[in-house]
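Just need the structure, nothing else, for what follows:
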Amino acid sequence: MTTALTTDTSESWEVLRRTAELTGPRIRLALDRLSEPVRTVARYHFGWCDADGRPTDAGWGKGLRGALVLGGAQAVGAEPGQALGAAAAVELVHNFSVLHDDVMDQDATRRGRPTAWTVFGSAQALLAGDAMLVLAMEELASSPPPARHVAGTRELCRALLALVAGQSADLAFEERADVGLDECLTMAAGKTAALFAGACGLGALAADAGPAQVEALRGYGHHLGLAFQLVDDLLGIWGDTRVTGKPVGADLRRRKKSLPVVAALGSGTPAGRRLAELYQDERPLEPTGVTRATALVEQAGGRDWALAEADRQRSLALDRLAEVTLDPDAAHGLRSLVDLATHRSS
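All right, here's what the predicted structure looks like:
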């Protein structure tokens, strides 16, 4: 990766640390309401126990989406506690989608550990994901005051429907040879950006923000989510497995049409045409083939396009924050999360 994608900012990580301190205990309590063995599967996925249920502290990810909820609420003048249930709900929804995604993609590792489905089986992993979705709705329903429940539930359901549509398109693209860049961006907007936008919207709604503030924060989350996905796709090809905790090259091995790949395939370059031939070959892609595909994506301009587009989405996210009056300290924290999304190595 280039330097532009490997410099993590200490300020943004501090925002995430504070978010984890607030939302982690609430998520743990939610998971404790599950029955066995689903509870152990869910706790294992979050890194809070091993396969035998013994306590561990393997880490449960960045908690970025929960931070967006709390940051959105604080940006319009609320205390974090007002949006804590919504933050926990969004993190539960995200992890529900991750559990299902790992099964659909047959990914064997996540966050440097075997994925839940490889340890407990696909059925139990899917059930644990389903349970997290139910817990998320329960967290929203139990957050005061009741008047916000309907708006918050609608916000999250809209994000979920977009997420499902995006994930469905992502799966369909694997069977198609003719995926365009615009429809690939639309897929990413659903699969990733919709929950980022919904998280920001939920935070603003929890704080009784006005329509202009809610819409601006949603827009910020949308562009942040697209930048995040672009960087995620770059790390999936050029990242370091020891840092990302994910098998680098797995997307190429499955001939997945990630954003850099689709940009390369549509480049009209000789390298893009050779990449298309490699992707159309039905034989399993061996390590040497993955190495060749990686080089072709770069030669066809896929890497440069994704880097430039991530930077463009970063700027658009910052522009949306500037559209409305927000609490200066909270807005500064949200800007730091934009830097995290585009300047990260994992």
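
When you work out contacts or count neighbours from here on, use the C-alpha atoms and nothing else.
Noted.

And A310, how far from D130?
For A310, the distance to D130 equals 32 Å [Cα to Cα, to the nearest Å].

Pick out whichever of the two has more residues nearby.
A310 (25 against 20; other Cα atoms under 10 Å).

Spell out the secondary structure type for the more buried one.
Recorded secondary structure, A310: helix (DSSP: H, G, I helix; E, B strand; the rest coil).

to compare against the first, here's another:
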Amino acid sequence: MTTTSESRTARTAGEVLAWSRGMVDPALRSAVDTLPGSMRLIAGHHFGWWDERGDPTDVAAGGKAIRPALALLAAEAVGAEPSVAVPAAAGIELVHSFSLLHDDVMDGDRTRRHRPTTWAAFGVGAAILGGDALLTLAFDVLAGSEHPAATESMRRLSAAVQDLVDGQSADIAFETRADVDLPECLTMAERKTGTLLGCACELGARFAGRPDHAGRLRVFGERLGLAFQLVDDLLGIWGDPKVTGKPIHSDLRHRKKSLPVVAALTSDTPAGHSLAALYHRDAPLSDDELMDAAELIELAGGRVWCRRKADELLADALCQLWSIAPVERPARELETLARLVTDRDH
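Next up, the predicted model:
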């Protein structure tokens, strides 16, 4: 008999993300309502529900919510109703939000999604505490679901958080090192970004009662996450601030050893050597020097290498997805999302 998932026409990425947000937002709001008032204000501001004073806002500032969509679609792709994975999707989004609050503090970024970052609006201490609150809330949501997969899922999510923290730690350490190589930079990106996307897919399968498919769906998410980071790193250099919500050349200003930068620095090309001389200076880079650095990265092949690597990872991710013989319609929507997040450098 044809299931509902099989009989519906695959939706566009925009439709999927709007559907996912509609599924998960009530669970997020319910969870945030359990926080102390000070933390509730910070969380709601981060999700775009209200401004710094707590007044409701119509600004859609909560982001695309790719990770919750992956969890819901992963559950549906292995034959379950997506609603069973809402606690997993909400938990993943809370962990992601925790990382964003802390990341903005560490990077000194004052703008995210065209709004003041949490630390810029409330202060550094408040942003750190707000991130801590969201992290603990993620595990409370999973535990409170009382789902048979909750305990194992909390263990898997905890491991993903440890990887994320390790990756973020390496990212910061790389800023003051001149000898970062490409393999360790890829490992950093895998842990910082790939692990949580992989966990989103894995938890979707576990909450669907299909742990036998959790492994390959996790690999699908991990490969996609690394491709996502490659493209995000390109946007950190060449992205339009009107689209990204962040200042142009923001990663270069912070001397980030992002993937295109490290690919260029290790290219053993004249442009790569010139970039190293510029990038490793003690003095801050002027706007003109930031433009020069971006041009040198492109001349050294960093931009092309990242795009090619992202395409390879996407192809590998999709092979993992289709290898489990998933329900076709949600699998096609997973593929649509995968192509969306790896095609943003325009």
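
Which residues are in contact with A331 of the second structure?
Counting by Cα atoms under 8 Å, 6 or more residues apart in numbering, A331 of the second structure makes contact with 73-74, 77, 321-322.

I meant G219 of the first structure, not that one.
Neighbours of G219 of the first structure in contact, by Cα under 8 Å, 6+ apart: 197, 317, 320.

Could you report the neighbour count for A317 of the second structure?
That count, for A317 of the second structure with other Cα under 10 Å as the rule, works out to 24.

That one and L224 touch, don't they?
Yes. Using Cα atoms under 8 Å as the test, A317 of the second structure is close enough to L224 to be in contact (5.9 Å).

rewinding a little: using TSV, please lay out the contacts of A331 of the second structure together with neighbour count and secondary structure.
What follows is the contacts of A331 of the second structure, written out as TSV (neighbours: other Cα atoms under 10 Å; DSSP: H, G, I helix; E, B strand; the rest coil):
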residue	neighbour count	secondary structure
L73	31	helix
A74	35	helix
A77	31	helix
L321	23	helix
W322	18	helix
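
What separation is there between the closest residue to G301 of the second structure other than its chain neighbours and V161 of the second structure?
Leaving aside its chain neighbours, G301 of the second structure sits nearest to A264 (6.1 Å; criterion: Cα to Cα, 6 or more residues apart in numbering). Separation of A264 of the second structure from V161 of the second structure (Cα to Cα): 30 Å.

do the same with W322 of the second structure
W322 of the second structure is 27 Å from V161 of the second structure, by Cα to Cα.

what's the answer for A315 of the second structure, then?
Note on A315 of the second structure: its distance to V161 of the second structure, by Cα to Cα, is 26 Å.

Compare these two and say which one has the larger neighbour count.
Ranked by neighbour count (other Cα under 10 Å), A315 of the second structure and V161 place V161 first, with 22 against 17.

so which strand or helix has the more buried one?
For V161 of the second structure, the element it lies in under DSSP states H and E is helix 150-174.

Report the next helix or strand after that helix in sequence order.
For helix 150-174 of the second structure, the following helix or strand on the C-terminal side (DSSP H and E) is helix 182-189.

Could you point out the residues of the first structure onto which that following helix aligns?
Using TM-score structural alignment, helix 182-189 of the second structure lines up with residues 181-188 of the first structure.

mean deviation of the matching stretch from the second structure?
On superposition with the second structure, the mean distance recorded for stretch 181-188 of the first structure (mean Cα distance after the TM-score superposition for the first structure) is 0.3 Å.

If you count neighbours, what's buried in that stretch?
Residues of stretch 181-188 of the first structure classed as buried: 181, 184-188 (neighbour count, 16 or more other Cα atoms under 10 Å).
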